[in-house]
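[1] Let me see the structure of the following:
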Amino acid sequence: MSTGEIRSSNILRIGSSTLVELEEKVKALRTINLNVKKRRFIICREDIKVASGEVIIPKGSDIDISKVMLLKRHFKPEHQIRTFQPDEGIVLVSDMSTPVGIQFSMDLVTQVMNIGGGAYEAFIDRVDSFKEFAALYNKALFPKLAVVGYIPPQPERIKEEMAFYQLIARTDPYIRMLEIMHTQIKPHPVIPRMRNIAINPEDRDSWKRFILEIITEYTKAYSIEQR
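    Next comes the predicted model:
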């Protein structure tokens, strides 16, 4: 994957699915919705017409497995469908109350914002804490992926962060999470057993690996296994 592809294409696959991807998502969501507080769904963002011009699925329809089967009778597996889901986007959980936190957080924000050449800006949020993340989750739209950056190392703060992290993880075990370490600023992870990746400022490919990890984690197939 080239740098140009990362910057210019819909590399996160937001708002669009092939018929194969759509079927996988719909099947997975049937199981996921049994185990989460907030229902996930997929809505069609356009009238879907067959060759004759007949609309077989109107814009705004909730796409379920029966509609997927209907689409499979008319279109090839790679056919693109414009869709909407409430669980799209990335939230950066990174404290900016200190100079070191500001530096690390802004580096993360800049790198993530550059994915897709800035096309995903509306899908990216930053909060200072898991407490703020919990409030964000309660809104109509909520992120698919949380990227955990700088958390102040004071024991009481870490205790509070862990409490709200565990609340979110219990409420919705399907939100993907990735913790980012830094060889100088944050050498050790804060959240036990969370998948993590380290940034090394002396390694010029370090940020590139970070971006690829974000893309991989965001676009991987929905899992029907709880974390």
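[2] contacts and neighbour counts: CA atoms only from here.
    Will do.
[3] Next secondary structure after the longest strand seen in the chain?
    When the chain is scanned for its longest strand (criterion: DSSP state E), the result is strand 176-182. Using DSSP states H and E, the helix or strand that follows strand 176-182 towards the C-terminus is strand 196-199.
[4] Show the secondary-structure elements that that following strand is packed against.
    The contact analysis (3 or more CA pairs under 8 Å, 6 or more residues apart in numbering; DSSP states H and E) places strand 196-199 against strand 176-182, helix 206-219.
[5] mind giving me JSON lines with those and columns for mean neighbour count and distance to Pro155?
    Below are the helices and strands packed on strand 196-199 laid out as JSON lines (neighbours: other CA atoms under 10 Å; distance: least, CA to CA, whole Å):
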{"stretch": "strand 176-182", "mean neighbour count": "20", "distance to Pro155": "18"}
{"stretch": "helix 206-219", "mean neighbour count": "16", "distance to Pro155": "27"}
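[6] how about JSON lines for those, with distance to His74 added?
    Putting these into JSON lines (distance: least, CA to CA, whole Å) gives the following:
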{"stretch": "strand 176-182", "distance to His74": "33"}
{"stretch": "helix 206-219", "distance to His74": "26"}
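[7] Go through these and name the closest to Ile65.
    With CA to CA as the criterion, Ile65 lies closest to helix 206-219 of the helices and strands packed on strand 196-199, at 20.9 Å.
[8] tell me which residues of the helix ranked longest in the chain are tucked away?
    Ranked by residue count under DSSP state H, the longest helix found in the chain is helix 155-171. Residues of helix 155-171 classed as buried by neighbour count (16 or more other CA atoms under 10 Å): Glu161, Met162, Phe164, Tyr165, Ile168, Ala169, Thr171.
[9] I'd assumed Phe130 was in contact with the first one.
    What it means is Glu161. Yes - shown here, Glu161 and Phe130 form a contact pair, counting by CA atoms under 8 Å, at 5.7 Å.
[10] Please provide the structure for the following sequence as well, for comparison with the first:
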Amino acid sequence: MARRAPRYAEAERNDRALLEAAKKVLAVDGAHASVAAIAARAGVGIASLYRRYRTKEELFQHLCALSLGQWIEAAEHGLEHEDPWAGLVHYVTAAVEFSGGALGSLAGTISVTDEMAERFTRSEELMLALVARAHEAGVLRADATAVDVALLIEQLGKSSLVEQFEQQERTDLLDAAVSARQRTLAIALDGLRTGHGPLPGGPPGPDLLTERW
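    Predicted coordinates:
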């Protein structure tokens, strides 16, 4: 066990680096993103990557499962807040910051594994609990649904100024971009509070997000 522990820790570090790299590469290249580009951005050798993952699809399936793990962790921490609104804000903010919807471009291009399905179900259960709790407390507008929250997260997390300046290596503007994202997120979250006029159209159904997979 002692010999395997360092390897496991290294694999875990590589997984985190690959996930972050995949999010950034997929934001630009979509589902056509190459494994080589992701590996290079993560600083992971392509040969060692293919020793661990036999195919590009297997790698992407694993990264999707890891991403769903981030959603689950964010929701669990949100539910730990005694204040329902604070819990929902934590969840949305965390998901936007780790670019929760960044792997959405893979929808329909890879098979859904049992692990992905199980984690999605768990993530969905937790998010519905967060939304239901906020509704019951009267802090979330009555016509806002869990799907609305998920769509908001996905849209706010896509190709942000922060990522654009990171790609350009414009460190001089990075802090300003982070501040701007926080302001935009605060404006969006305020729109989820009670006290606003009705939202246009009918509420989106869950199939809008799930059917693409």
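[11] What TM-score do the two superposed chains give?
    Once superposed, the chains reach a TM-score of 0.31 (TM-score structural alignment, normalised by the length of the second structure), with 95 aligned residues with a CA RMSD of 4.6 Å.
[12] Count the neighbours of Gly4 of the first structure for me.
    11 (other CA atoms under 10 Å).
[13] what about it, helix or strand, and which?
    Here Gly4 of the first structure sits within helix 3-8, counting by DSSP H and E.
[14] what's downstream of that helix, the next helix or strand?
    Per DSSP H and E, helix 3-8 of the first structure leads on to strand 16-18 as the next helix or strand towards the C-terminus.
[15] name the helices or strands packed onto that next one?
    In this structure, strand 16-18 of the first structure makes packing contacts with strand 80-84, judged by 3+ CA pairs under 8 Å, 6+ apart.
[16] residues of the strand it packs on that come out buried?
    Neighbour-count burial for strand 80-84 of the first structure flags Ile81, Arg82, Thr83, Phe84 (criterion: 16+ other CA under 10 Å).
[17] Buried residues, the strand or helix carrying Ile102 of the first structure. List them.
    Per DSSP H and E: Ile102 of the first structure is located in helix 99-113. Neighbour counts using 16+ other CA under 10 Å place Gly101, Phe104, Ser105, Leu108, Val109, Val112, Met113 of helix 99-113 of the first structure among the buried residues.
[18] With distance to Ala28 of the first structure as new columns, can the residues you listed be given to me in CSV?
    CSV is the format used below for the buried residues of helix 99-113 of the first structure (distance: CA to CA, whole Å):
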residue, distance to Ala28 of the first structure
Gly101, 37
Phe104, 35
Ser105, 33
Leu108, 30
Val109, 30
Val112, 27
Met113, 29
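[19] farthest pair in those residues?
    Pairwise distances among these were taken by CA to CA; the largest, 17.8 Å, belongs to Gly101 and Met113.
[20] mind checking how far Leu63 of the second structure is from Arg13 of the second structure?
    Separation of Leu63 of the second structure from Arg13 of the second structure (CA to CA, to the nearest Å) stands at 13 Å.
[21] Please read the previous query as pertaining to Ile46 of the second structure.
    To Arg13 of the second structure, Ile46 of the second structure is 15 Å away according to CA to CA.
[22] Same check on Ala146 of the second structure?
    From Ala146 of the second structure to Arg13 of the second structure the distance is 32 Å (CA to CA).
[23] How about Asp172 of the second structure?
    Asp172 of the second structure is 28 Å from Arg13 of the second structure, where distance means CA to CA.
[24] swap in Ile153 of the second structure?
    Using CA to CA, Ile153 of the second structure is found at 26 Å from Arg13 of the second structure.
[25] got it, and Val28 of the second structure?
    Taking CA to CA, one finds Val28 of the second structure at 23 Å from Arg13 of the second structure.
[26] what do you get for Ala75 of the second structure?
    In this structure, Ala75 of the second structure and Arg13 of the second structure are 23 Å apart, going by CA to CA.
[27] okay, Asp172 and Arg13 of the second structure: which has more neighbours?
    Each of Asp172 of the second structure and Arg13 has its neighbours counted (other CA under 10 Å); Arg13 has more, 12 against 9.
[28] Now do the helix or strand harbouring that one: which elements does it pack against?
    Here Arg13 of the second structure, judged by DSSP H and E, is contained in helix 4-29. Where contact means 3+ CA pairs under 8 Å, 6+ apart, helix 4-29 of the second structure is packed against helix 35-42, helix 56-80.
[29] that older thread, pick the one among the buried residues of helix 99-113 of the first structure closest to Ile197 of the first structure.
    Of all those, Ile197 of the first structure sits closest to Leu108, with 12.5 Å by CA to CA.
[30] I'd like to know how many residues surround His57 of the first structure.
    Quick fix: residue 57 of the first structure reads Ile, not His. Number of residues near Ile57 of the first structure (other CA under 10 Å) recorded here: 18.
[31] how close does Ala9 of the second structure sit to Ser67 of the second structure?
    On the measure of CA to CA, Ala9 of the second structure and Ser67 of the second structure end up 18 Å apart.
[32] Looking at those two, which one has more neighbours?
    Counting neighbours by other CA under 10 Å for Ala9 of the second structure and for Ser67 shows that Ser67 has the greater number, 26 against 11.
[33] pretty sure the more buried one is in contact with Arg16, am I right?
    No - using CA under 8 Å, Ser67 of the second structure is not in contact with Arg16, being 9.6 Å away.
[34] thinking again about what came up before, out of the helices and strands packed on strand 196-199 of the first structure, which is closest to Leu71 of the first structure?
    Closest approach to Leu71 of the first structure among those is made by helix 206-219 (22.4 Å; CA to CA).
[35] That closest one packs against which elements?
    Using 3+ CA pairs under 8 Å, 6+ apart, helix 206-219 of the first structure sits against helix 99-113, strand 196-199.
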